[in-house]
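**Q** Curious how this folds, go ahead:
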Amino acid sequence: MKALRFGMAMAAKEHLAAGQPITRLEAIVLYGVSNLTDVVSEMRKQGWVIESRLVSYAAAATRINRHAVLQAPANLPVREIQLTEYWVNK
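**A** Below you'll find the predicted structure:
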């Protein structure tokens, strides 16, 4: 099981290393990584410069929906909910 977890975290690292931003929601849905902050912390220890900012749930859901189907409940305020987005600063 450890090898599988390593592979999932590796996929999230490759996503970041490719210059693509990612939120915890995307990490869970796309890669099965529930603790994105561990991945980010490890990459920072390895010397990567990882930046962060807040983005709306709606923005993250739009990116997810390019690869999967994510539909928020009708009463969820998706434009008001903020998620932390991480990306590699080159």
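**Q** C-alpha from now on. contacts and neighbour counts both.
**A** Will do.
**Q** just the helices in this structure please.
**A** 2-17, 24-26, 36-45, 57-64 (DSSP state H).
**Q** Return the set of buried residues in the first one.
**A** Judged by neighbour count using 16 or more other C-alpha atoms under 10 Å, the buried positions of helix 2-17 are Met8, Ala9, Ala11, Ala12, Lys13, His15, Leu16, Ala17.
**Q** please give me the structure for this one as well, since I'd like to look at both together:
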Amino acid sequence: MVMKNTESSPDLIDLIFKYIEEEFPEVQDRISELKPTIRKEFSGIETYIRQRSMTDRENQIREVMSLFNGRNATEVARRLNISRATVYRCIKTSAR
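**A** Below you'll find the predicted structure:
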């Protein structure tokens, strides 16, 4: 198991707030107030951050299902610029 040196590398909260500071300088004065609150609220939680939101995923499933006719997975994949495996994953998910 590889251990990271936590002394020198910023944690997720620091990275998120650094991004917020860069993108939204107008909230910079609230950062020092918000960081401890966020740390307290979410401390001890291991989390996975999806690349896409659940809403985006649900929209993709709806789009795939609206185009899929039972035999055109390759065409749907090409049209939506996704893989055939993703098309089949969407079909499987919508069947649940």
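**Q** Got a TM-score for the pair?
**A** The pair, once superposed, lands on a TM-score of 0.33 when counted by TM-score structural alignment, normalised by the length of structure 1; 42 aligned residues with a C-alpha RMSD of 2.5 Å.
**Q** Make TSV out of the helices of structure 1 and add distance to Leu83 of structure 1.
**A** Shown next, in TSV, are the helices of structure 1 (distance: least, C-alpha to C-alpha, whole Å):
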stretch	distance to Leu83 of structure 1
helix 2-17	16
helix 24-26	7
helix 36-45	12
helix 57-64	6
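**Q** and Glu85 of structure 1, which of the ones you listed is closest to it?
**A** Shortest distance between Glu85 of structure 1 and the helices of structure 1, using C-alpha to C-alpha, is found for helix 24-26: 7.6 Å.
**Q** who does that closest one touch, helix- and strand-wise?
**A** Helices and strands touching helix 24-26 of structure 1, as assessed by 3 or more C-alpha pairs under 8 Å, 6 or more residues apart in numbering; DSSP states H and E, comprise helix 57-64, strand 82-88.
**Q** Can you show me the helices along structure 2?
**A** 12-23, 28-42, 54-67, 73-80, 84-94.
**Q** What is the last one packed up against?
**A** Put plainly, it is helix 84-94 of structure 2. Looks like helix 84-94 of structure 2 contacts helix 54-67, helix 73-80 (3+ C-alpha pairs under 8 Å, 6+ apart).
**Q** Straight-line length of stretch 43-63 of structure 1, end to end?
**A** Using C-alpha to C-alpha, to the nearest Å, the end-to-end distance of stretch 43-63 of structure 1 comes out at 23 Å.
**Q** For it, buried residues please.
**A** For stretch 43-63 of structure 1, by 16+ other C-alpha under 10 Å, it's Met43, Trp48, Ile50, Val55, Ser56, Tyr57, Ala58, Ala60, Ala61.
**Q** Between those, which sits nearest Gln82 of structure 1?
**A** Nearest to Gln82 of structure 1 among those: Ser56, at 4.6 Å, using C-alpha to C-alpha.
**Q** That closest one reaches Thr62, doesn't it?
**A** No: if you go by C-alpha atoms under 8 Å, Ser56 of structure 1 and Thr62 don't touch, sitting 10.0 Å apart.
**Q** so what's Ala73 of structure 2 up against?
**A** Going by C-alpha atoms under 8 Å, 6 or more residues apart in numbering, Ala73 of structure 2 touches Arg84, Val87, Tyr88.
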